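> structure here, sequence nowhere to be found:
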C-alpha cells in the first residue's frame, strides 16, 4: 500500500497554512493521502496575524478562525519553537519529507537611505509592531517620550503605527495587548502624529476601511491639507481603474474640506512630501526635512527643490518589510526573495532545486493583503503535486512521522504542538477574563513554552 505524500511547511502564518489547506483539498489527499508537518520558530502559530497585525484590528485577526480550522485537521502536525536552520536544516527536512515548502514571510524593515536614519529616535516599523504585539524576541519597553512624531509611508502598516501612537492606552486596553505594552502606552507623550507620503492621494496604499478607522477614535483628529488634494491624468486613470484607490481619495477629500475639531490628539496625513533627511542634534532626532514634490502627468512625482523642516522628535519608517535570507536556498538580494518559477525554487543554473518550494512573501515580496497569499499557495502546491505525479520529487530516507519526533528529541529541541496551542490559548483567555478582555498575551517565550506544555 503506497504511503501518504509527506510535506514539510516552514512557517505557520497565513501563507503556510493556505498551502496546507491546498494540499488537503487536492486529489492526492484522498489517495494515497497527505501528511503535513508545519515548523514554526515561535512557540505559537499564525505568524503575521499574531505578531504583525495591530491589536485593535479584531476583524483581521478573525482570519485566525479560518486558519484554526485548517490546523485542526488530523493530517497536520505543528512543531512550534523549532528554528530553521539551527534546529532543523534543509538536509534534515529532505531526509523526512518528499517536498518542503518555505513560507517564512517577511519580518525585518526595508532600508531607507536618507541621512540621519541611524539617529536615536529613528525607528523601523517592524520593531515597533513587534513590541506592541508582544513578540517575545523584542524588548519589553519602548521609548515614547516624543510629543511630535513622523511616520514615513502610506500603507496600512504606517496607519497602524500612527493609530497606535495617537490612541490612548485605555482605548487599546480592551484588546489583547500584554501589561508591559499597556504601561508603555500609558507613558506615551505623543500629541501630534504626522504621516508622510511622497506621492498623492490617488497613489496611497491604504485600504479604505483601515483609513476610515482612523476617524473612529474620540481622541484622534485626522487632518488633511486641502493643498495636498491634487490629481493628474495618471492619477485620474488610477481612480477609474481601481475602486479602492478611488474610495481612499474620496475619504481624504472629505477630510480636507471639513473644519478641524477639538479632539486632543492630532493626526496629520501629508502628501507630496518626500523625506530627504532626518535632522539630529547630539545624536538624537530633532526634526525631519522633506522635499515638496509634484505630479508629472503619469501619477509619478518629481522634486520641486522646495524643502521644509518639520518639528518632530521621533521618526518611524514604514516603507516595507524585508524577508530574512534562508540558508541553503538561492537568494535575490535586490528583491529580498527566493528566486522561483511557479513556486519552484530556482538555482542560479536555472534548474529547480529538487523538492523545494516557496510561497507568500518570501516568494513575491511583502505586497498585497493577507488573502492574496492564497493564490500563491494554490500555484505552489499545484506545481508540487505535478512534480509528485511525474516522479520528480526526492524520496526521503525516513518518511515515518515518528522519525521527526525522535530527531527533535535527540537534538533536545523543546517544541510545542497543536494541542499545546490549545493550552496556551486557554491560558491567555484566562488571563483576560478577570478584566473582561478576550485574552491577554503571554510575552515571555519561557511562559509560552510552559503554558503550552512543551
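Everything's here; your move. Not measured: the values here are computed from a predicted model.
> drop to CA atoms for contacts and neighbour counts, all remaining ones
OK.
> beyond the lengthiest strand in the chain, next helix or strand please.
Assignment by DSSP state E gives strand 284-295 as the longest strand of the chain. Per DSSP states H and E, the first helix or strand lying C-terminal to strand 284-295 is strand 301-310.
> in addition, the following structure is provided for comparison:
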C-alpha cells in the first residue's frame, strides 16, 4: 500500500488509460480537471486515436464527427501523452502497466457484433453490421473489399446503426464521394447492386431506438425513397404513454407516421422500414442467403410484443444484423460473458470473489455495456475517475516500480514496438487533409496500417 510519505512524494499521479475512444479521452479529461497533479498516458491499439468516432460513425454524419474537435482539445493538453499502435495483451500486459503506473483505466469499448442466434445466420451473404461499418470507415484491420452483389438486402435492427447500414447500402457512391471515404470504399460502393433495402424491427414504431435526426436524414437523399406500410402504425396503451412522456419518442414516431401516410415517390432506391416483424431464420441454398423469414408480432398492451404464428419469407440475397455491439474479454481481467462487461463497482474492477482489484478501473462500454449516447460516456468517465482519485487520496494504490515519464517509451523501444504519438497523429491528420484538398474534399482517410505509421513518423 502507498504510505503517507509517498503521497507527499514530489511526482504526479501516473495513470494509464487503455483505449483512445471517447470513453478513454473523457477519463483523461476528468483526471486533468482534478485538483491532483496527474500525468496521463493514453494507449491505443490503432495508429490513430478517437475509436468509434473515427471508425464507427457513418462518413456522411459530419456533425457527429465534430465530437473529434472536443476530443482533440483534450489530447492536445499538457499532462497527457498518446501511445498509438500499442496493443494491450500483445505488446504489453497488466503487470507491465502496473509496474509503471499508479492506476490503469480500461476503456476498450465494444467493437464486435452481438450474435443473433437464429438458423442460417452463418450462411454466406450474412454479415455483422460492425464489420461492414469498419469496412466503409476505412478501418486498417478489415479486408479492403466488400461483396455488394445483392440487389435486395435485409437489415435486422431498430437502432441508428441499422439505419446507417441501410442508408450506406442505398446511397450511391457519388453521393458519398464528398465525405472522407477512402478510394477502396468508393470503388466498392460504385459497383453496389442494392436497390431495395428492407429494415426489420421486432416491435412497433414507438419502441424503435432511432433518433429523430437519423430517421429524418434517411429521406434527404435524392436517391432513396423511404417506405412504411400504414398497417405497421399501431399503438397500445403503453405505447401511447411512452410517446406522451418522451419528446424524442414522439418525434421519431411522427417521422415514421409521415412516411406511412404519404404516397411513395419514384426515387431509384427504396428503404422499407418494417415493424412488428421478428426475424426467425435466414433462408439459404448451397450455403448462400436466398431469403429471410420473419414472424409477425403484435403489441400485448405493455409495449412488448407477442407472436402471432404468421410467417413471411422475404426475397433477399444478403442479411446484415445490427442488433448491438459486444465487448471482447480483456487479458488478465475478469469478464462477464452474459453482459459483455468487466465486473465493476462504479468503475472499480472486481475480481472473481467480488473484491476490488486495487488500481484497476473501467469506463465506457466495457464498464456498462454498449448502450447510451456520448453524454453518458462523459458522466460514466467522471464516476470512474472520482473513484480512482478517492482511492489515491485514501492511500490504497500501490506505487509503481518505475514511475518515470521515460518508463513507457523505454519499454516499447526495448520490445521493438513501433508506436505513434500525438505529434504523429497531427502529421497523419495533415496528410489526410492534404489528400482531400487535392480532391476538393475535407479529408481522405489513409487506410493501410503501414501507411498510417509512415505518415505518422517523425521526418527527422
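Received, thanks. For clarity, every value in this text was computed on a predicted model and none was experimentally measured.
> that older thread, in structure 2, what range does the longest strand of structure 1 match?
Counting by TM-score structural alignment, strand 284-295 of structure 1 falls onto residues 288-299 of structure 2.
> pull up the gap between whichever residue in structure 2 pairs up with residue 269 of structure 1 and residue 217 of structure 2, please.
Residue correspondence, TM-score structural alignment: residue 269 of structure 1 in this structure matches residue 273 in structure 2. Separation of residue 273 of structure 2 from residue 217 of structure 2 (Cα to Cα, to the nearest Å) stands at 14 Å.
> neighbour count winner among the two?
Neighbours per residue, other Cα atoms under 10 Å: of residue 273 of structure 2 and residue 217, the larger number sits with residue 273, 23 against 12.
> quick check, the more buried one in a strand?
Yes - the assignment for residue 273 of structure 2 by DSSP: H, G, I helix; E, B strand; the rest coil puts it in a strand.
> looks like it contacts residue 225 (just checking).
No - contact between residue 273 of structure 2 and residue 225 fails when scored by Cα atoms under 8 Å: they sit 10.7 Å apart.
> pull the contacting residues for the counterpart of residue 205 of structure 2 in structure 1.
When structure 1 is aligned by TM-score structural alignment, residue 205 of structure 2 is paired with residue 201. Residues near residue 201 of structure 1 by Cα atoms under 8 Å, 6 or more residues apart in numbering: 228-231, 248-249, 252, 271.
> residue 99 of structure 2 maps to what in structure 1?
Match for residue 99 of structure 2 (TM-score structural alignment): residue 95.
> buried set for the helix or strand hosting its match?
For residue 95 of structure 1, the host element (DSSP H and E) is helix 90-96. Neighbour-count burial for helix 90-96 of structure 1, counted by 16 or more other Cα atoms under 10 Å, picks out 93-96.
> contacts for that helix, please.
Residues contacting helix 90-96 of structure 1 (Cα under 8 Å, 6+ apart): 6, 8, 100, 328, 394, 396-401, 403-404.
> those helices in the stretch 151-300 of structure 2, which residues are they?
Taking DSSP state H, counting those that start in this stretch, the helices of the stretch 151-300 of structure 2 run over residues 160-170, 173-176, 183-190, 212-217, 237-245, 247-261.
> check the gap between the residue nearest the centre of structure 2 and residue 342 of structure 2 for me.
Centroid-nearest residue in structure 2, with Cα atoms, centre = their mean: residue 52, separated by 4.2 Å. Per Cα to Cα, residue 52 of structure 2 is found 19 Å from residue 342 of structure 2.
> picking up where we left off before, mean deviation of the longest strand of structure 1 from structure 2?
Comparison of strand 284-295 of structure 1 with structure 2 after fitting gives an average deviation of 0.3 Å (mean Cα distance after the TM-score superposition for structure 1).
> which residues are in contact with that strand?
Residues contacting strand 284-295 of structure 1 (Cα under 8 Å, 6+ apart): 116, 119-122, 150, 198-200, 231-232, 272-280, 301-315.
> run the last query once more with 6 Å
119-121, 272-280, 301-304, 306-314 (Cα atoms under 6 Å, 6 or more residues apart in numbering).
> now do stretch 238-252 of structure 1
201-202, 208.
> ok, now which ones touch the counterpart of residue 434 of structure 1 in structure 2?
Under the alignment (TM-score structural alignment), residue 434 of structure 1 pairs with residue 438 in structure 2. Listed by Cα under 6 Å, 6+ apart, the contact set of residue 438 of structure 2 is empty.
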